[in-house]
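Participant: Structure of the sequence below:
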Amino acid sequence: MHVLVPFDARQPKSRLADVLDDGERQTFARAMLADVLDAIEETGHEPTVLSTAQVDCRASVTVDERPLTTAVNDALDERALPVGVVMSDLALATADTLDALFGTAGDVVIAPGLGGGTNALVVRHAEFEVDYHGTSVRDHREAATAVGANLQVVDSYRLGVDIDDPTDLVEVLLHNDRTATTWLDDAGFRLETREGRATIARTGTESDGT
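Facilitator: Model prediction:
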């Protein structure tokens, strides 16, 4: 199966601006991308990074500056089905969780994200189109129904957590033991426990991401 990995190479992870500067967001985003690509390759499937600009990584790269929905739909049209789409900020994804996604039968298979997004999917129906605006998981359910596609939903914590906000970095340090965690460790981030909950702190700063 061919797997598309959308990636914003220009202004990634803007919601992490409170804890990471522009350059740090660039390098951290690439660290998460590397982890996602490693996990896909471990499943035996072939990833292609669908990037807004050229990026140096271990997979083939297709540059497309258009909005995400348009870029993904055109990429789906150009490839033989099935095709997977896995977001580049799924730092908790593993080969096992992706195997479960890729191996689930259905014309459209969705892994929902927290807050109503669609973090990963598999498309086997030629008439199905993605729509990443707004509450995309609901829109994708409706789109699958509209074209008569059989829809399956994969309930996965690791695929459900995309790393967008400072508090999400806690999950990376707890559940990722690869490039993204190494980068956070080197950048001085650590876990602290307050009132029974893990929070994030950075050596030499007072910011804790809460």
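
Participant: contacts and neighbour counts: CA atoms only from here.
Facilitator: OK.

Participant: now for the longest helix along the chain, which elements pack on it?
Facilitator: Identified as the longest helix of the chain according to DSSP state H is helix 22-42. Other helices and strands packing on helix 22-42, by 3 or more CA pairs under 8 Å, 6 or more residues apart in numbering; DSSP states H and E, are strand 46-51, helix 95-103, helix 179-186.

Participant: Just the buried positions in it, please.
Facilitator: Of the residues in helix 22-42, those scored as buried under the neighbour-count criterion (16 or more other CA atoms under 10 Å) are 24-26, 28-40.

Participant: Also stretch 3-18?
Facilitator: Of the residues in stretch 3-18, those with enough neighbours to count as buried (16+ other CA under 10 Å) are 3-9, 12-13, 16.

Participant: Could you do stretch 123-142 as well?
Facilitator: 123-125, 128-132, 136-137, 139-141.

Participant: Spatially central residue in this structure, please.
Facilitator: Taking CA atoms, centre = their mean as the criterion, Met87 is the residue nearest the geometric centre of the chain, at 2.6 Å.

Participant: Please give the structure of this sequence too, so both can be compared:
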Amino acid sequence: MRVAVPFGGRSPKSRLAPLFDADERREFALVMLRDVLDAIDRAGGDPVVLADTAVDVDVDVPVIVDDRPLTEVVNDELGGDEPVAIVMADLALATPEALTRLFETAGDVVAAPGLGGGTNALVVRTPSFTVDYHGASIADHRAIAADAGASFVEVDSMRLAVDVDEPTDLVEVLLHSQGRTRDWIEEHGVRLERGRGRVSVTRECR
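Facilitator: Next comes the predicted model:
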């Protein structure tokens, strides 16, 4: 299955600025992307990166550079006779097992919702469906599928629900990931901070 992986490389992960400077955020985003590409490959997918700027992914994967808005870029991948998956580049907890389950679940449109209302991954098997990534996209995608008369199936997966955007998302990476992303975070001095409430993260002196 063709798997399109959108990647924003121009100014990635700006909400991690409290922990990482701009160069570190670019490096971190690429590390996550490589983990996602590896998981897709091991799940039997055929990945292609859709990047908004030229980027060296450091693996043998096609990169298409297109700086249009995400919705337009992804919709150009859809509409053919073959199924297409869309998997976001910041799913640092994704595993081959979680992605295989997504790819193999039956339905015209199969979605992995993200925390906070996003859509972190999709499999589209009908040309009548289009994406809209503005706002609470999982609700929009349900409605688009219904209007198109397409079945819409949601995959409940913690590993596909966590997209790493905020410092608090790094808690999940440190607790549940075993990939390059966790290694990179630890190498850059980020540690769990346990208190009386929710676990958070802190960074040791740079």
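
Participant: Give me the TM-score for these two chains.
Facilitator: With the length set by TM-score structural alignment, normalised by the length of the second structure, the two chains reach a TM-score of 0.96; 204 aligned residues with a CA RMSD of 1.1 Å.

Participant: Same list (the helices and strands packed on helix 22-42 of the first structure) but as TSV, adding mean neighbour count and distance to Asp164 of the first structure.
Facilitator: Compiled in TSV, these are given as follows (neighbours: other CA atoms under 10 Å; distance: least, CA to CA, whole Å):
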stretch	mean neighbour count	distance to Asp164 of the first structure
strand 46-51	22	18
helix 95-103	18	20
helix 179-186	18	13
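
Participant: For these, give me JSON lines that also has distance to Thr193 of the first structure.
Facilitator: What follows is these, written out as JSON lines (distance: least, CA to CA, whole Å):
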{"stretch": "strand 46-51", "distance to Thr193 of the first structure": "36"}
{"stretch": "helix 95-103", "distance to Thr193 of the first structure": "28"}
{"stretch": "helix 179-186", "distance to Thr193 of the first structure": "17"}
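
Participant: ok so, going back, what's the average distance for the longest helix of the first structure when superposed on the second structure?
Facilitator: Superposing on the second structure places helix 22-42 of the first structure at an average distance of 0.4 Å from its equivalents, by mean CA distance after the TM-score superposition for the first structure.

Participant: pretty sure Gly179 of the second structure is touching Leu37, no?
Facilitator: No. Counting by CA atoms under 8 Å, Gly179 of the second structure does not reach Leu37; the two are 11.7 Å apart.

Participant: Helix, strand or coil: sort out the counterpart of Thr69 of the first structure in the second structure for me.
Facilitator: Taking TM-score structural alignment, Thr69 of the first structure has Thr71 as its aligned residue in the second structure. In terms of secondary structure, Thr71 of the second structure is helix; the call rests on DSSP: H, G, I helix; E, B strand; the rest coil.

Participant: List the contacts of Thr71 of the second structure.
Facilitator: Going by CA atoms under 8 Å, 6 or more residues apart in numbering, Thr71 of the second structure touches 131-133.

Participant: Go again with 10 Å.
Facilitator: For Thr71 of the second structure, the contact set (CA atoms under 10 Å, 6 or more residues apart in numbering) comprises 130-134.

Participant: Remind me which helix or strand Thr62 of the first structure belongs to.
Facilitator: Counting by DSSP states H and E, the element that carries Thr62 of the first structure is strand 60-63.

Participant: Name the surrounding residues that touch that strand.
Facilitator: Strand 60-63 of the first structure has contacts (CA under 10 Å, 6+ apart) with 4-7, 9, 46-55, 71, 75.

Participant: at 8 Å what do you get?
Facilitator: Strand 60-63 of the first structure is contacted by residues 47-55 when judged by CA under 8 Å, 6+ apart.

Participant: And that strand, what's buried?
Facilitator: 61-63.

Participant: Show me what Leu19 of the second structure aligns to in the first structure.
Facilitator: Under the pairing rule here (TM-score structural alignment), the equivalent of Leu19 of the second structure within the first structure is Val19.
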